[in-house]
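1. Any chance you can model this:
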Amino acid sequence: MEEHKRDREAPEKIDIFRVLQEFFKAFCRLAWLPLLLSVACGGLLGLRAWRSYTPMYASQVTFTIQMADSSLADIGGSTSYYNKATAEQLTKTFPYLVQSELMQKKLRQAMGVAWLNGAISAQTVDNTNLFSLRVTSTSPQDAYDILNALTEVYPQVADYVIGNTEMNLLTVPEVAAEPYNDFRPVRSICKGAVLGAVLGLAVILLYAFTRRSVRGPEDIRKHLNQTCIATLPRVTFKRRANAIDKTVSVRNPRVGAAFQESVRSMRVKFLREAQKQHAQVVMVTSTLPGEGKTTVSANLALTLSQNGARVILVDLDLRKPSVKRTLGIKTPSRGLPELLSGDGTDVRAALLPIEKSRLTLLAGDRAAADPRQQLNSRRLGAILDELRQEADFIVLDTPPCGILADSAGVARLADCTLYVLRSGAVEVSHIVDSLQFLAESGTHLAGCVLNGAQGGQGGYGYGYGYGYSGYGGYGKYSSHPKNKAEEH
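-> Predicted structure coming up:
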């Protein structure tokens, strides 16, 4: 107890490897999120660039300025001395003169407009009397007209500052044929796409960082305060012809020695717990569908029968019976729905023996019409009492208790429970809620079975994996069992 208390009080260390595992798994399921955000952000920035784009046109002219007063000429009749002496003055005054309020007023008067649809910029070449004027506007004609007016008005305004001047145009202004700022949304779209992808990856990383799931036996002890009695490795089959046996059971040699050895270890530890509790009827359940409870049920029953015990495996998942499919059995048979409906079917007559084993099945081929009512009927307890006379162990494959309330009623009839956890599949908080709900039934929890462990967990180092399907029908029963506890 003190050790568990210290574990709870100690701050949890950040396991980078675990975070990366969660990130990779989350990315495999949520790879669409970065892609979606990339497309959305790229489209939004592209749309923003398109809506904010305004085509701009420019007209430009280059010219020289010199004084019109010939008295400043030297003996040889040249004004070069003046041009050099006044170049610095012209360079300083020219930009301010062009953009002055006086110039703006003169231009508006010359053009007969209330405001100028354009911006004027001026440049000079150092130590020369070479200048350039550039007018930009949303209208190519307005830019051209303002530039022409500017070349006419400038000498008039310059008279107030530097005296009589002359402008000698070196280039001829023209009406711009196309905007100088072409619309190029590619850069904006690429920036948005990168931003969206980074944002999506950050969301997945945050999800992986905050998500707590069970991946190893130490997590079961630390987060659930329970005992892990077995760790089953993942099992997968190579893609060959469909004719090969793909049943995940200890009777199939294709599953590998690691899986078979893990199941035998589960049998040994289960028998130890069953002897302590004098348990004959064991219920196998999980939090959610797809965690492998039916696979664990079938293999526990098989390995117990291989050990010499008489075992009956009961398919109590009346909504989605799957025991026969898991074992690869196609022989028609009747199950609990027929027995609970009271159609006169004898319990012993409904049992289906498995060849070359001491295992018997009570499993049908169809789902029950009203599984909740049948599982709550007194007839179920009477059937289990009859089965106790026929076997040493009875293994009950029940629905997941994390989304259905069926398991709570069955748990009261069982002697102990095995809880199956698929590695990394369910949040710890959801598992804790389900275990607390299950504990209210008073059943003894014999331990947890960690299923689908990655290579290196459990000491086998194999990369097995098997999939699950056919659980879509649970969707309409997806309310949490705590909300249905009053019905049992």
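2. okay, CA-based contacts and neighbour counts for the rest of this
-> OK.
3. And the strands in the chain?
-> Secondary structure of the chain (DSSP state E): strands at 57-67, 119-124, 130-137, 165-169, 228-233, 281-286, 311-315, 352-353, 359-362, 393-397, 416-422, 444-453.
4. Which of those sits closest to Gly192?
-> The minimum distance between Gly192 and the strands of the chain falls on strand 57-67, with 27.9 Å, by C-alpha to C-alpha.
5. May I see the buried residues of that closest one?
-> Within strand 57-67, the residues scored as buried using 16 or more other C-alpha atoms under 10 Å are Tyr57, Ala58, Ser59, Gln60, Val61, Thr62, Phe63, Ile65, Gln66, Met67.
6. could those residues go into TSV alongside distance to Ser100?
-> Converted to TSV, the buried residues of strand 57-67 look like this (distance: C-alpha to C-alpha, whole Å):
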residue	distance to Ser100
Tyr57	22
Ala58	20
Ser59	20
Gln60	19
Val61	19
Thr62	20
Phe63	19
Ile65	18
Gln66	20
Met67	21
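7. Go through the strands of the chain and name the closest to Tyr466.
-> Proximity to Tyr466, assessed across the strands of the chain by C-alpha to C-alpha, is greatest for strand 444-453 (7.7 Å).
8. roughly how far is that closest one from the heart of the chain?
-> Offset of strand 444-453 from its chain centre (C-alpha atoms, centre = their mean, to the nearest Å): 28 Å.
9. One more: stretch 375-387?
-> Relative to its chain's centre, stretch 375-387 lies at 45 Å (C-alpha atoms, centre = their mean).
10. Can you add distance to Glu2 and give the strands of the chain back as JSON lines?
-> JSON lines is the format used below for the strands of the chain (distance: least, C-alpha to C-alpha, whole Å):
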{"stretch": "strand 57-67", "distance to Glu2": "80"}
{"stretch": "strand 119-124", "distance to Glu2": "79"}
{"stretch": "strand 130-137", "distance to Glu2": "80"}
{"stretch": "strand 165-169", "distance to Glu2": "95"}
{"stretch": "strand 228-233", "distance to Glu2": "20"}
{"stretch": "strand 281-286", "distance to Glu2": "29"}
{"stretch": "strand 311-315", "distance to Glu2": "40"}
{"stretch": "strand 352-353", "distance to Glu2": "49"}
{"stretch": "strand 359-362", "distance to Glu2": "43"}
{"stretch": "strand 393-397", "distance to Glu2": "35"}
{"stretch": "strand 416-422", "distance to Glu2": "25"}
{"stretch": "strand 444-453", "distance to Glu2": "21"}
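11. Minimum distance to Tyr180: which of those has it?
-> Of the strands of the chain, nearest to Tyr180 by C-alpha to C-alpha is strand 57-67, at 5.9 Å.
12. another one to check against the first:
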Amino acid sequence: MEHQGLNNGVNRTEENEISLGEIISALFKWWWLVILCTVLAALGAYFYTIYTYVPVYTASASMVVNSKQLKIVGQEAVLTNDVNLSAKLVNTYTAVLTSNRVMELVAGELDLPAAAISPYVSVAPVRDTEVLRIFVSNPDPLLAAKICNSIMHVAPTAISSTVEVGSINVLDNAKVPEFPNAPATFRNVGVGAVLGLMLGLGIVFMLMFFDRTIKSGDDVKNKLGLTLLGSIPYLSPKARKDQGQGQGAPLVNSDQVGFGFVESYKAAGTNLRFASAVTNAKKLLVTSILTGEGKSTVAVNLAITIAHTGKSVLLVDCDLRKSNMHGVLELDLEDNQGLAAVLNGACAAEECIVFATEQGIHVMPNGYIVPNPSELLGSEKMAALLAALEKQYDYIILDTPPAYLLTDAVALSVYANGVILVVKQGCAKVDVINSAQAAFENAGVRIIGCILNGIKYNQLGAFYQSRNYERFLGDYYKNYALTNKPAQEAAAASDKN
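-> Sure, this is the predicted structure:
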């Protein structure tokens, strides 16, 4: 049993800090949600305005404030006009005209309750003049005009009895309005759109704040404290379908995956070789936290990438619960053959190892599901098998089940030289990943590093998609790929022959 030193990565940062780049990324990711909230709120405001609209008629009249005063100069009476006094009288008369006293006088004339009149009345001065305008809005156009004219009738008496300075003169009386006021559709739609925009942005920020998943290489270093071995771009379902590799797993030896995809695995393989060379790690366990993170695809592609450097690589399907490695590589496998059969003593290891010609790797698949996978993987038979196999190969890649809630990976990890953790962008939460890390650390197993899988570059604040990765790499790499394509095709043809 081999116990390696624990991972000595960066300290984990627990704070959920949000950078400007993450905000921009979230807006690019959730732009449709912001627009949807804005449009729905604007439509809601529009239909609310249309269906709740009640025609209201506004009658208006105007009066002039007279601020002239009589002064005695010597023995003569002189009329003076004070501009400042006019401004003060306009404000005073406005308050008087909307007072309860005036409303009661109008109510007495029209035989209406005062409380039913005041909500419809408003007074506004005309700017830079001494003119006051009285507005009365009411669903009944005739009543609106009557109230307005009644105010004009009682106003001089009410003002003269309460304000001793100045006077008012009626400029024009109200007429019965012919057309109702237009509904405030534009204003309400604008307000609704602004509120919807604020709601959409609020939802986006809430999603960002509560999003505890890994989204970038910085998250791997800061939140997990792990070394980033590589970043694998996302391939769309269409690209997977076009690739046509068995169950749809994109492989680096295929011509359909794109040059950038292959280069990302070359970079990950190089980093892995340097990281494993420190402790001469040969037996590498590949696992993920949850299902669907692409650990098996990563394991296969890492094995192929390392094999292309001239190393002998054995890929072992240690997922005894859901074996699919033979399907991914399209290998012919007889029943009751594979790792489980070797551990149960049904056949020898050499009989269960096949060579995948197109990929250039040796593979020990698994032929059937067993009821006690964690016990078999953690058994002395497994330790003895790995000890024998490591003498024959430069690297052994162990593809295991997800580490969260399953003990298979942890049980097997004590026989490996290190663990490679596959994390899919935006999938597992940090707390869940940390719990799996703690399980490996408690077992005394070294986590060599992390491979961030399925990266969508538009979620990192970039303005390109992974399908445009070659454009990002530049014309130099494009020309290199095109120049070497005939040589690659010739080599592939010779291998088949």
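13. one step back: farthest-apart pair in the buried residues of strand 57-67 of the first structure, please.
-> Pairwise distances among these were taken by C-alpha to C-alpha; the largest, 32.3 Å, belongs to Tyr57 and Met67.
14. I'd like the distance between the counterpart of Leu195 of the second structure in the first structure and Arg48 of the first structure.
-> Under the alignment (TM-score structural alignment), Leu195 of the second structure pairs with Gly192 in the first structure. Here Gly192 of the first structure is placed at a distance of 11 Å from Arg48 of the first structure (C-alpha to C-alpha, to the nearest Å).
15. The two: which has the busier surroundings?
-> Taking other C-alpha atoms under 10 Å, Gly192 of the first structure and Arg48 do not tie; Gly192 has more neighbours (22 against 14).
16. That one touches Gly43, doesn't it?
-> Yes. Using C-alpha atoms under 8 Å, Gly192 of the first structure is in contact with Gly43, at 7.3 Å.
17. what about the closest residue to Tyr393 of the second structure other than its chain neighbours, neighbour count?
-> Take Tyr393 of the second structure and drop its neighbours on the chain: the residue closest to it by C-alpha to C-alpha, 6 or more residues apart in numbering is Ser312, 5.3 Å away. A count of neighbours around Ser312 of the second structure, defined by other C-alpha under 10 Å, yields 18.
18. what sits against Ser312 of the second structure?
-> Ile361, His362, Tyr393, Asp394, Tyr395 (C-alpha atoms under 8 Å, 6 or more residues apart in numbering).
19. change it to 10 Å
-> Ala303, Ile304, Ile306, Gly360, Ile361, His362, Gln392, Tyr393, Asp394, Tyr395, Ile396 (C-alpha atoms under 10 Å, 6 or more residues apart in numbering).
20. In the second structure, spot the helix with the most residues.
-> Criterion DSSP state H: the longest helix present in the second structure is helix 185-210.
21. Name the residues of that one that are buried.
-> Quick answer for helix 185-210 of the second structure (16+ other C-alpha under 10 Å): 185, 188-190, 192-197, 199-201, 203-205, 208.
22. And for stretch 221-239 of the first structure?
-> 221, 223-224, 226-237.
23. which of the residues you listed lies closest to Ala453 of the first structure?
-> Pro233 (4.6 Å).
24. wait, the closest one sits on Gly463?
-> Yes. Under the criterion of C-alpha atoms under 10 Å, Pro233 of the first structure makes contact with Gly463 at 7.3 Å.
25. Next, the contact list for the residue lying closest to the match of Leu195 of the second structure once chain neighbours are set aside, please.
-> If the residues on either side of it in the chain are set aside, Gly192 of the first structure comes closest to Gly42, at 3.9 Å by C-alpha to C-alpha, 6+ apart. For Gly42 of the first structure, the contact set (C-alpha under 10 Å, 6+ apart) comprises 36, 48, 185-197.
26. and with 7 Å instead?
-> Gly42 of the first structure makes contact with Ile189, Cys190, Lys191, Gly192, Ala193, according to C-alpha atoms under 7 Å, 6 or more residues apart in numbering.
27. Also Tyr265 of the second structure?
-> With C-alpha under 7 Å, 6+ apart, Tyr265 of the second structure has these contacts: Ile232, Leu302, Thr305.
28. Check Leu336 of the first structure too.
-> Counting by C-alpha under 7 Å, 6+ apart, Leu336 of the first structure has contacts Ala363, Gly364.
29. Can you tell me which of the contacts of Ser312 of the second structure has the most neighbours?
-> Busiest of the contacts of Ser312 of the second structure [other C-alpha under 10 Å] is Ile304, holding 28 neighbours.
30. can you map out the helices along the stretch 351-488 of the first structure?
-> Applying DSSP state H, counting those that start in this stretch to the stretch 351-488 of the first structure gives helices spanning 371-375, 378-388, 406-411, 428-439.
31. so how many other residues sit close to the residue lying closest to Val136 of the second structure once chain neighbours are set aside?
-> Distances taken as C-alpha to C-alpha, 6+ apart place Val121 nearest to Val136 of the second structure, at 4.7 Å, with adjacent residues excluded. Counted with other C-alpha under 10 Å, residues neighbouring Val121 of the second structure total 21.
32. from memory Val121 of the second structure sits against Arg133, does it?
-> No. The criterion here is C-alpha atoms under 7 Å, and Val121 of the second structure misses it with Arg133 at 10.7 Å.
33. Stretch 315-335 of the first structure: how far from the chain's middle?
-> That offset, for stretch 315-335 of the first structure, works out to 35 Å (C-alpha atoms, centre = their mean).
34. So which bits of that stretch are buried?
-> In stretch 315-335 of the first structure, counting by 16+ other C-alpha under 10 Å, buried: 315-324, 326-327, 333-335.
35. now stretch 21-30 of the second structure
-> Across stretch 21-30 of the second structure, burial judged by 16+ other C-alpha under 10 Å covers Glu22, Ile23, Ile24, Ser25, Ala26, Leu27, Phe28, Trp30.
36. Could you do stretch 106-120 of the first structure as well?
-> Lys106, Leu107, Leu116, Gly118, Ile120.
37. Enumerate every residue touching the third one.
-> With contacts defined as C-alpha under 7 Å, 6+ apart, Leu116 of the first structure is in contact with Arg108.
38. swap in the first one?
-> The neighbourhood of Lys106 of the first structure, defined by C-alpha under 7 Å, 6+ apart, consists of Val153.
39. can you check the last one too?
-> For Ile120 of the first structure, the contacting residues are Gln99, Arg134, Val135, Thr136, by C-alpha under 7 Å, 6+ apart.
40. If we use 8 Å, what do you get?
-> Val98, Gln99, Leu133, Arg134, Val135, Thr136.
41. With Gly335 of the first structure as the reference, measure out to the last one.
-> Using C-alpha to C-alpha, we find Thr136 of the first structure at a distance of 86 Å from Gly335 of the first structure.
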